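1. just to be clear, the model below is a prediction. Sequence and coordinates:
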Amino acid sequence: MRAAFRSPTARLASLGGALALLMIGALALHVPGADTVGTPTRANLFVAVLALGVALYLAAIRLVLRADLPRSALWLVLGLAVLMRMALLPSLPFLSSDIYRYVWDGQVQAAGINPYRYLPVDPALEHLRDPAVFPLINRATYARTIYPPAAEAVFGLVGRASASVTGMKVAMLGFEVVAVMCLLRLLSLSGLPRERIAIYAWNPLVLWSFACDGHVDAVAIGLLGLALLVRARRRDGWAGAILAGAVLVKFLPIVVAPAFLRRGRFRAPALAGAAVVAALYLPYLSAGRDLFGFLGAYGSEEGYDTGAGFWLVAGLSHLVPLPAFAGRAYALAVAVGFGALALWIVRRRTADASPAAVALCRDTAILAACATAAANPHYAWYYAWLAVPATVAPIPAVIWLSAAPVLFLIDPFNERFLWPALVFVPAAALALRSVVRHRPAVPIPAKALEGTA
């Protein structure tokens, strides 16, 4: 009996079962009907439970990456992933109200109206207001929709089939299915164990971001997974087109474009991507200068213009008074550094024998993690997309960044440095450790390797 329990499969089942119990049990902390967890004390306890879930998740992933598991372990991973999502799906969102804007934009488009033209409170949309959705739309009095046209196209399609939060959540889980199927195929193409899909499927931040809150990032994740698979199959034009679709769901995926352009493959993906961008914006051009909605004011609301929204700048402000241009200086430094990283990735040649899909996902993971960490949004779900490339290229710092931001669901100090440091400091330490461990102590000349087996 003890020998059976010590088997890797039994340990994985134990960790996965404990994770599922924690994630499902966390629902009990939510006060029914409340649009948040309920009280600050309950919110703190809720995040503590999720943090414990992250610890179990990391232990499970360590086992998946190191143990020799049977093929049947895949069904254990997928079964628990489905169970956790089905348990959270019926719950109304209580960690974010963004989905109500999605449903509203879908209803507006179902009525034949451009969603970029009006504020939700505009009298022109009065006939669309309902007690289930309209009262819960955030920024309804001052912000036109911020979502790009690919996201709006999805909202519109869902809105024609269902005007409910549950319908929108089901659609988001459908895009998760696309991501999982693509990742499973990428793992197979790379000769890697398919149970590594647990890196994505068991991630607590992924789970709560989509199964509970139904964030639109799930659409971008599905499209990114598909773009990676198509690019691994050397369909450059299609990869560029699909990646452009992901960018017009949530602009952030543009940062991984250099990974798709390695070895001079530029023309086909660039032309296809530009065509997709034009086609997606075309139906909404009647909005004129309001086509980008609330995007321009969003940076100011998040403190990016002053620098207060950036983790490093916020930390420096605790030590010394900073000039008014500190935020712009930080943004410029990040742009230069990221540009150098992107150029290095586009031009470099892979030194090891990694399969093409692994190299692609590794480059994507590095670009995505660096850009997301540099922007350091304080909304937890912005980090969930990092779990996609990390599934095929499991970089420890990226896996950490894809899950640990569950801590951002609360802000006990009401400032942008101390609490986020619990996420960013370990991420930096893990990244430094990876760089040091993978740097050869003595370079080996290429000629010295000739003739070796």
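-> All right, it came through fine.
2. only C-alpha atoms for contact and neighbour calcs from this point on.
-> Noted.
3. show me where the stretch 101-250 of the chain has its helices.
-> In the stretch 101-250 of the chain, the segments counted as helices under DSSP state H, counting those that start in this stretch are 149-161, 165-189, 198-201, 204-207, 217-232, 236-247.
4. tell me the buried residues in the longest helix seen in the chain?
-> Counting by DSSP state H, the longest helix found in the chain is helix 40-66. Residues of helix 40-66 classed as buried: 42-44, 46-47, 49-58, 60-61, 63-64 (neighbour count, 16 or more other C-alpha atoms under 10 Å).
5. same thing with stretch 238-251?
-> Those would be 238-250, for stretch 238-251 by 16+ other C-alpha under 10 Å.
6. what do you get for stretch 152-172?
-> In stretch 152-172, counting by 16+ other C-alpha under 10 Å, buried: 152-159, 162-166, 168-172.
7. wait, residue 255 sits on residue 369?
-> No: taking C-alpha atoms under 8 Å as the definition, residue 255 is not a contact partner of residue 369, at 9.7 Å.
8. so if I had to pick from these two, which one is more boxed in?
-> With neighbours defined as other C-alpha atoms under 10 Å, residue 255 and residue 369 compare such that residue 369 has more, 27 against 19.
9. correct me, but the more buried one touches residue 399?
-> No: judged on C-alpha under 8 Å, residue 369 makes no contact with residue 399 at a distance of 9.5 Å.
10. what's the burial count for residue 211?
-> With other C-alpha under 10 Å as criterion, residue 211 counts 26.
11. check the one 10 residues further on too.
-> Using other C-alpha under 10 Å, residue 221 is surrounded by 28 other residues.
12. try the one 5 residues further on
-> Residues contacting residue 226 under the criterion other C-alpha under 10 Å number 25.
13. show me what contacts it?
-> By C-alpha atoms under 8 Å, 6 or more residues apart in numbering, residue 226 lies in contact with 178, 179, 182, 239, 242.
14. repeat the analysis, applying 6 Å as the threshold.
-> residue 182 (C-alpha atoms under 6 Å, 6 or more residues apart in numbering).
15. try residue 85
-> Going by C-alpha under 6 Å, 6+ apart, residue 85 touches residue 211.
16. that one sits in which helix or strand?
-> For residue 85, the host element (DSSP states H and E) is helix 73-88.
17. next, the buried residues of that helix.
-> By neighbour count on 16+ other C-alpha under 10 Å, the buried set for helix 73-88 is 73, 74, 76, 77, 78, 80, 81, 84, 85, 87, 88.
18. do you know how far the residue nearest to residue 202 when sequence neighbours are not counted is from residue 21?
-> Nearest residue to residue 202 in three dimensions, chain neighbours excluded: residue 81, at 5.9 Å (C-alpha to C-alpha, 6 or more residues apart in numbering). From residue 81 over to residue 21 the distance is 12 Å, taken as C-alpha to C-alpha, to the nearest Å.
19. and residue 196, by the same measure?
-> Note on residue 196: its distance to residue 21, by C-alpha to C-alpha, is 21 Å.
20. okay, now the one to match up with it:
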Amino acid sequence: MNTLLQTYRIPLLMVLASLVFYWSFAYQLERSDFIKLLSLYAALFFLFYKLIQTNAGNYKFLFWTGIAFRAAFLLAIPNLSQDFYRFLWDGRLLIEGINPYLSTPNSFALTEMKGIYQAQQLINGMGALNASHYSNYPPVSQFVYAIAALFAGSSILGSVIVLRLVLIAADIGILLFGKKLLEKLNLPKHYIFWFFLNPFIIIELTGNLHFEGVMVFFLVAALYFMVVKKWLWSALFLGLSVSTKLIPLLFLPLLLPYFLSRFPDKITAFKKLSLYYLTVFGTVLLLFLPFLSEAFIQNFSKTISLWFVNFEFNASVYYLIRWIGFETVGWNIIGTVGKILPVVVVLFVMYLSFFRKTKNGSQLLILMLFGICFYHQIF
């Protein structure tokens, strides 16, 4: 025992310090306290780097360390995002048999809220902006929200715990499939811990309950099955990823050069790719099918349009565009430019698809990295 403690003394001290910082992040941090936020992030990233640097080959230790860091958030209400209130709202509507895509929270009368536990508290929590718009969360996300409502529909904290457990399970899935994918790509397996122990990942996914974690799990599984040439499974998982968050749609054109490199005959490659696309879109359509209606299409497309045109997520780009607008024409031109920016993203992705070669899975991942980075730089 003494030998074990001596061997792991420094790593255990780093883990303990990280747990203290994560606990402070989860239960003590005020959203407006920028200095404390930045200091905690800096300390956690330093410890994260040192932990992997000194324990790269100790997979069990790094795995349980990542689980412990996530467990620190288990009983915490997210303090850096209020999106989860909308998740709980949508889930509780679904359990009541109400289509969450057909109405905004603000449109509910007091009498209609009686069947929804803590309805007014959820609306107040999500904020006026969120409550005034239709839901834009795809069906897999809605299904998980409904699970939270099913098991803890009368408790906000209980629902948060259910969502958190799902996200932790997704992170474990990413670790398992990511490790297998790295092996197939002849890359060091411990690279997956740069994801699994990353403070940003732990705080944003487990801490703030953002469902990119579930999306990435399905995406990594899709990539693994693609590399081992199990095309049907890959397409099914990619469809599930799109049905969790729409972002992976961005990657579909990038599969063209990869399929062309996998099949010497171009006709065969196009046939395989067409079948792959059909499976992806068929999966997405099947999952959306219970919600489909003319009103759903109008509401969902309207909300997605607002995402690109009205919401200023990337301040560095949007503030620059706004400044140019005021300097040139005297008003904020984001309403016009916002309609052009998605086209710019699509053109960039098409450039990557048609003018960049992809000979293997590693190069496909690089193209995906370029595509998603460009997307997030714009939005």
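-> Arrived safely. Source: prediction; values computed, not measured.
21. TM-score for these two?
-> The pair, once superposed, lands on a TM-score of 0.79 when counted by TM-score structural alignment, normalised by the length of structure 2; 346 aligned residues with a C-alpha RMSD of 3.2 Å.
22. out of the buried residues of stretch 238-251 of structure 1, which comes closest to residue 327 of structure 1?
-> residue 250 (22.7 Å; C-alpha to C-alpha).
23. what's the match for the closest one in structure 2?
-> Matched to structure 2 by TM-score structural alignment, residue 250 of structure 1 sits across from residue 245.
24. relative to residue 143 of structure 2, how far out is that match?
-> Counting by C-alpha to C-alpha, the gap from residue 245 of structure 2 to residue 143 of structure 2 is 13 Å.
25. got it, and residue 375 of structure 2?
-> Distance of residue 375 of structure 2 to residue 143 of structure 2, computed by C-alpha to C-alpha: 27 Å.
26. what's the answer for residue 190 of structure 2, then?
-> Distance, residue 190 of structure 2 to residue 143 of structure 2, using C-alpha to C-alpha: 32 Å.
27. cool, and residue 55 of structure 2?
-> Counting by C-alpha to C-alpha - residue 55 of structure 2 and residue 143 of structure 2 are separated by 38 Å.
28. check residue 119 of structure 2 too.
-> Taken as C-alpha to C-alpha, the span from residue 119 of structure 2 to residue 143 of structure 2 is 19 Å.
29. try residue 99 of structure 2
-> Taking C-alpha to C-alpha as the measure, residue 99 of structure 2 falls 12 Å from residue 143 of structure 2.
30. swap in residue 81 of structure 2?
-> Using C-alpha to C-alpha, residue 81 of structure 2 is found at 21 Å from residue 143 of structure 2.
31. what of residue 193 of structure 2?
-> 29 Å.
32. tell me the residue in structure 1 aligned with residue 367 of structure 2.
-> Residue 367 of structure 2 maps onto residue 363 in structure 1, with residues paired by TM-score structural alignment.
33. then residue 164 of structure 2?
-> Per TM-score structural alignment, residue 164 of structure 2 is aligned with residue 169.
34. rewinding a little: tabulate the buried residues of helix 73-88 of structure 1 in JSON lines, adding columns for distance to residue 274 of structure 1.
-> Shown next, in JSON lines, are the buried residues of helix 73-88 of structure 1 (distance: C-alpha to C-alpha, whole Å):
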{"residue": "73", "distance to residue 274 of structure 1": "42"}
{"residue": "74", "distance to residue 274 of structure 1": "38"}
{"residue": "76", "distance to residue 274 of structure 1": "41"}
{"residue": "77", "distance to residue 274 of structure 1": "38"}
{"residue": "78", "distance to residue 274 of structure 1": "36"}
{"residue": "80", "distance to residue 274 of structure 1": "40"}
{"residue": "81", "distance to residue 274 of structure 1": "36"}
{"residue": "84", "distance to residue 274 of structure 1": "38"}
{"residue": "85", "distance to residue 274 of structure 1": "35"}
{"residue": "87", "distance to residue 274 of structure 1": "40"}
{"residue": "88", "distance to residue 274 of structure 1": "38"}
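35. next, count neighbours for residue 345 of structure 2.
-> Neighbourhood size, residue 345 of structure 2 [other C-alpha under 10 Å]: 20.
36. in which helix or strand would I find it?
-> Per DSSP H and E: helix 334-355 holds residue 345 of structure 2.
37. list the buried ones in that helix?
-> Within helix 334-355 of structure 2, the residues scored as buried using 16+ other C-alpha under 10 Å are 334, 337, 338, 341, 342, 345, 349, 350, 352, 353.
38. again, but for stretch 361-373 of structure 2
-> Applying 16+ other C-alpha under 10 Å to stretch 361-373 of structure 2 flags 361, 362, 364, 367, 368, 371, 372 as buried.
39. roughly how far is it from the heart of the chain?
-> Distance of stretch 361-373 of structure 2 from the chain centroid (C-alpha atoms, centre = their mean, to the nearest Å) equals 17 Å.
40. ok, stretch 358-365 of structure 2 next?
-> Distance, stretch centre to chain centre, for stretch 358-365 of structure 2: 22 Å (C-alpha atoms, centre = their mean).
41. try stretch 280-291 of structure 1
-> 26 Å.
42. residue in structure 2 paired with residue 150 of structure 1?
-> By TM-score structural alignment, residue 150 of structure 1 lines up with residue 140.
43. can you tell me, leaving aside adjacent residues, what's nearest to that match?
-> Setting aside the residues directly before and after it, residue 140 of structure 2 is nearest to residue 244 in space (C-alpha to C-alpha, 6+ apart), at 4.9 Å.
44. unless I'm mixing things up, that neighbour is touching residue 142, no?
-> No: counting by C-alpha atoms under 6 Å, residue 244 of structure 2 sits too far from residue 142 to count as a contact (8.3 Å).
45. one step back: go ahead and confirm the match of residue 164 of structure 2 touches residue 213.
-> No: counting by C-alpha under 6 Å, residue 169 of structure 1 does not reach residue 213; the two are 7.5 Å apart.
46. sorry, back to before: any idea which of the buried residues of stretch 361-373 of structure 2 is the one closest to residue 109 of structure 2?
-> Proximity of the buried residues of stretch 361-373 of structure 2 to residue 109 of structure 2 was ranked by C-alpha to C-alpha; the top entry is residue 372 with 40.4 Å.
47. could you say which helix or strand holds the closest one?
-> Of the helices and strands defined by DSSP H and E, residue 372 of structure 2 is found in helix 361-378.
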